[in-house]
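Participant: All I have is the shape, not the residue letters:
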């Protein structure tokens, strides 16, 4: 049995070098599934993505997906990609196992929580809006931290900076005046302890009503429960805006954050993985 990829249409290439193509996965020329590949619009042409890999039910558990995934990597190498990324729904256990067997590393997770009743903040804790004068220094700190987090996970400075530019432009087009944005500061016993960035609407394709983009507690005040309070503020703001669910992303190496989100009844929905080519 020979498993091959057969393009369903010519390769699509944009002016900025982005590529995309869909293939039939074939066994002895018989179609048994579909594969979709692209480069990453935010990281550039050197980063590839397996957007979709579906094998028809009668041909599953025969190694077809493994061969197709390896063939996909060869295609992406031919495109000049040095890394490939995939996103797997948490319920797709077989796909997660296959990714591990093929040497993919988990980069992060999406998590979601259903919202019902507005929570109450701990005594002496209060939420307030971030001021216009506080915003520039907050933005510089957030952008630097966001860029650094991607560099630490294998991206170049240029790629990480480009992603930061794209994401902050997309999600904060008018700064603190962006209608869909809530920038809140937590004060406790009269002093600022941290801040949170909440986006209202389905900003990350998770079918949620709100999304937490950033939670930051001042280093000297960590370990005192203020991160939990900030997330309760996010729930308050989201419910007040009519949202009934809230999502967020967490990097896989941020064990304390994952523990906090789990304790607040967030559930995992998608896992993001990568592999060097």
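Facilitator: Received it, and whenever you're ready, just let me know what you need. This one's a predicted model, so the numbers in the text were calculated from it and none came from an experiment.
Participant: C-alpha only now, for contacts and for neighbours.
Facilitator: Noted.
Participant: Mind telling me what element residue 94 is part of?
Facilitator: helix 93-101 (DSSP states H and E).
Participant: and that helix, how far from the chain's centre?
Facilitator: Its chain's C-alpha centre and that of helix 93-101 lie 19 Å apart, by C-alpha atoms, centre = their mean, to the nearest Å.
Participant: Below is structure B, check it against A:
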């Protein structure tokens, strides 16, 4: 299996955007960051700030993850340029529901490193919710290191 990345189509982006808003809101509720009543509005606000020009927002690469010419997921990668180097941050990486458990996670992360090197990117960062143990384990396995912890206690 070969993983490649293609620019996301407008149609896929529109579907992704609408679905992801609710998913993102739900993740923040599950993590205890937001109240359910405000979650969707908070998600909409953050997405509007991050992607003011949608698919054409500068420095945001919205990509379709492809395996042998079949779409298997999405990757939202922000690339930050500074004087010394380029760094990337994964805002979202997600395999389609019917593609999970097939080894695409490992292949995608390895292909992302090759892609980053070819683009002159020296570091890739990401955020993972603590309750997403499967993703956390994958990132650790792929060599990502924890740089900080946010902790809370419900009282």
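Facilitator: Structure's in. What do you need? None of the values given here were measured: they were computed from a predicted structure.
Participant: What value does the TM-score take for this pair?
Facilitator: Remark: TM-score between the superposed chains equals 0.85 [TM-score structural alignment, normalised by the length of the second structure]; 150 aligned residues with a C-alpha RMSD of 2.1 Å.
Participant: about what we covered before: in the second structure, which residue range corresponds to the helix holding residue 94 of the first structure?
Facilitator: Alignment note (TM-score structural alignment): helix 93-101 of the first structure is unmatched in the second structure.
Participant: How about that helix, which residues are buried there?
Facilitator: Residues of helix 93-101 of the first structure classed as buried by neighbour count (16 or more other C-alpha atoms under 10 Å): 95-96, 99.
Participant: And stretch 13-22 of the second structure, by the same measure?
Facilitator: Buried, per 16+ other C-alpha under 10 Å, within stretch 13-22 of the second structure: 13, 17, 20-22.
Participant: State the distance from the aligned partner of residue 255 of the first structure in the second structure to residue 139 of the second structure.
Facilitator: Residue 255 of the first structure maps onto residue 133 in the second structure, with residues paired by TM-score structural alignment. Applying C-alpha to C-alpha, to the nearest Å, the value for residue 133 of the second structure to residue 139 of the second structure is 10 Å.
Participant: shared neighbours, those two?
Facilitator: Counting by C-alpha atoms under 8 Å, 6 or more residues apart in numbering, no residue touches both residue 133 of the second structure and residue 139.
Participant: quick one, which of the two is more surrounded?
Facilitator: residue 139 (18 against 11; other C-alpha atoms under 10 Å).
Participant: In which helix or strand does that one reside?
Facilitator: Per DSSP H and E: helix 133-141 holds residue 139 of the second structure.
Participant: again, but for residue 149 of the first structure
Facilitator: Residue 149 of the first structure belongs to helix 135-151, assigned by DSSP H and E.
Participant: And the helices in the second structure?
Facilitator: Along the second structure, the stretches classed as helices by DSSP state H are 10-31, 36-50, 104-118, 133-141.
Participant: Kindly reformat the buried residues of helix 93-101 of the first structure as a markdown table and extend each row with distance to residue 47 of the first structure.
Facilitator: Putting those into a markdown table (distance: C-alpha to C-alpha, whole Å) gives the following:
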| residue | distance to residue 47 of the first structure |
| --- | --- |
| 95 | 21 |
| 96 | 20 |
| 99 | 17 |
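Participant: aligned partner of residue 10 of the second structure in the first structure?
Facilitator: Match for residue 10 of the second structure (TM-score structural alignment): residue 132.
Participant: Would you enumerate the residues in contact with that match?
Facilitator: residue 176.
Participant: re the thing from before, biggest separation within the buried residues of stretch 13-22 of the second structure, which pair?
Facilitator: By the measure C-alpha to C-alpha, 13 and 22 form the most distant pair in these, at 14.6 Å.
Participant: By residue count, what's the longest strand in the second structure?
Facilitator: strand 70-81 (DSSP state E).
Participant: and that strand, what does it pack onto?
Facilitator: Counting contacts by 3 or more C-alpha pairs under 8 Å, 6 or more residues apart in numbering; DSSP states H and E, strand 70-81 of the second structure is packed against strand 60-67, strand 86-95.
Participant: Now for residue 125 of the first structure, how many residues are close by?
Facilitator: So residue 125 of the first structure, with other C-alpha under 10 Å, has 18 neighbours.
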